[in-house]
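Peer 1: Sequence first, then the predicted structure, then my questions.
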Amino acid sequence: MPEPEARLFPPSRGVPNNPSLPVLIYKAALPADPKAMEEHIGANGWECRWRNGIYDFHHFHSTAHEALGIARGTARVRLGGEEGAEFALGPGDVLVLPAGPGHKKIAGSADFLVVGAYPPGQDYEIEKPNSATLNLSLQAIAKVPLPESDPVGGTQGALTRLWKG
């Protein structure tokens, strides 16, 4: 199982990010096929709920953790809000976002396709940066329970070691 890059981001212009849980960036970790990717993530206890892309505006989720599997195509994505960092993503890559980090697609190929998944029982809201509600978002983030498994590596995956809360 590949070891992910782990990145923490401080709050950024109304994006809360997550003060204690890093974003996990797995490179070429899963099959670059939507069905096979969904089967793998589902077998590891996460619920695959949609296939689409990544919004082209900064947004975050304060009520759920999220896995974004790149099933097809390529993209450049900014994580962590305006002051965050840009990452190149390709087929088989997986982003595992704890509740809070901002994410935005900067550019993508015409065939860019993402599989979106969440831990059981967690529902996401699409939230935009807002400095006035930053403290409320941070309070909500602190209440999101840790998942029991990593969508890439299951119960033995890096998430279970790196997200001890």
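Peer 2: Happy to help now that I have it. Numbering: from 1, shown residues only.
Peer 1: going forward, measure contacts between C-alpha atoms and count neighbours the same way
Peer 2: Fine.
Peer 1: who's sitting farthest from the centroid in this protein?
Peer 2: Here the chain has its C-alpha centre computed as a mean, and the residue farthest from that point, by Cα atoms, centre = their mean, is residue 132 with 23.9 Å.
Peer 1: then this one, side by side with the first:
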Amino acid sequence: MSIEQPETLHLDSDDATGYPNSPLPVLIYRDVIDTRDPEACAATFEAMFKRHGWPPAWRYHLYDFDHFHSTAHEVLGIFRGQARARLGGPNGRELMLCAGDVLVLPAGVGHASLEADDDFCMVGAYPPSQRPAIERGDPAQLEAAQARVASTAMPESDPVGGPLKNLWRQTTA
């Protein structure tokens, strides 16, 4: 399987809402796998993420409230349905997520579902030793959240076998 170059999305910190976001870009891979059989699709995402060192953690939908994880990078593999999502917090950017798509979210990037099919579902995974706490934006806590984001270790690999290290290294160089 050949992995296409991902779309990238840069999201600045939002002082007004307290969402740290990240200097690293969100990576958006479109149509990564065949989605005709949703259960097989979910299992394929889980196997792919595990093979690339991101142990699968759950199958669930995307929360309908803005939140972020300052201590973990996250990958989301959409295996069923579609959703209109927002990245970056309450003042962020909207995008459509469809079955077969993968989002790689750097630590600190806000995300929420604005509208989703009833059957919308994803596989979520994190790099080893990273534990995501669900956090909401708080301007008074922004500096502390930014410090946690900055100290979150760079993953060893891209969860789909793509160019994460090159794309993220360019941003931090």
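Peer 2: Arrived safely, thanks for sending. Being a predicted model, the structure only gives us computed values, none of them experimental.
Peer 1: And the TM-score between them?
Peer 2: Both chains were compared after superposition, and using TM-score structural alignment, normalised by the length of the first structure their TM-score is 0.95; 161 aligned residues with a Cα RMSD of 0.9 Å.
Peer 1: The residue farthest from the centre of the first structure matches what in the second structure?
Peer 2: Structural correspondence for residue 132 of the first structure with respect to the second structure (TM-score structural alignment): residue 140.
Peer 1: Isn't its match up against residue 19?
Peer 2: No - distance between residue 140 of the second structure and residue 19: 10.7 Å, which falls outside the contact criterion (Cα atoms under 8 Å).
Peer 1: In contact with the match of residue 132 of the first structure, which residues?
Peer 2: Residue 140 of the second structure is in contact with residue 18, counting by Cα atoms under 8 Å, 6 or more residues apart in numbering.
Peer 1: what about it, distance to residue 169 of the second structure?
Peer 2: As for residue 140 of the second structure, its distance to residue 169 of the second structure is 30 Å (criterion: Cα to Cα, to the nearest Å).
Peer 1: Same check on residue 108 of the second structure?
Peer 2: Residue 108 of the second structure sits 17 Å away from residue 169 of the second structure, taking Cα to Cα as the criterion.
Peer 1: Compare neighbour counts for the two and give me the winner.
Peer 2: For residue 108 of the second structure versus residue 169, neighbours defined as other Cα atoms under 10 Å are more numerous around residue 108 (32 against 12).
Peer 1: Might you report the residue contacts of the counterpart of that one in the first structure?
Peer 2: In the first structure, the residue paired with residue 108 of the second structure according to TM-score structural alignment is residue 100. Contacts for residue 100 of the first structure (Cα under 8 Å, 6+ apart) come out as 15-18, 60-62, 137-138, 141.
Peer 1: can you pull out the strands in the second structure?
Peer 2: Secondary structure of the second structure, counting by DSSP state E: strands at 7-11, 22-29, 56-60, 74-80, 82-87, 93-98, 102-105, 111-116, 121-125.
Peer 1: Can you name every helix or strand that the first one contacts?
Peer 2: Contact partners of strand 7-11 of the second structure among helices and strands, from 3 or more Cα pairs under 8 Å, 6 or more residues apart in numbering; DSSP states H and E: strand 22-29.
Peer 1: Kindly calculate the angle that the strand it packs on makes with strand 93-98.
Peer 2: 30 degrees (axes from the mean of the first three to the mean of the last three Cα atoms, to 10 degrees).
Peer 1: returning to that earlier point: show me the one of the strands of the second structure that comes nearest residue 40 of the second structure.
Peer 2: With distances scored as Cα to Cα, the stretch of those nearest to residue 40 of the second structure is strand 74-80 (8.6 Å).
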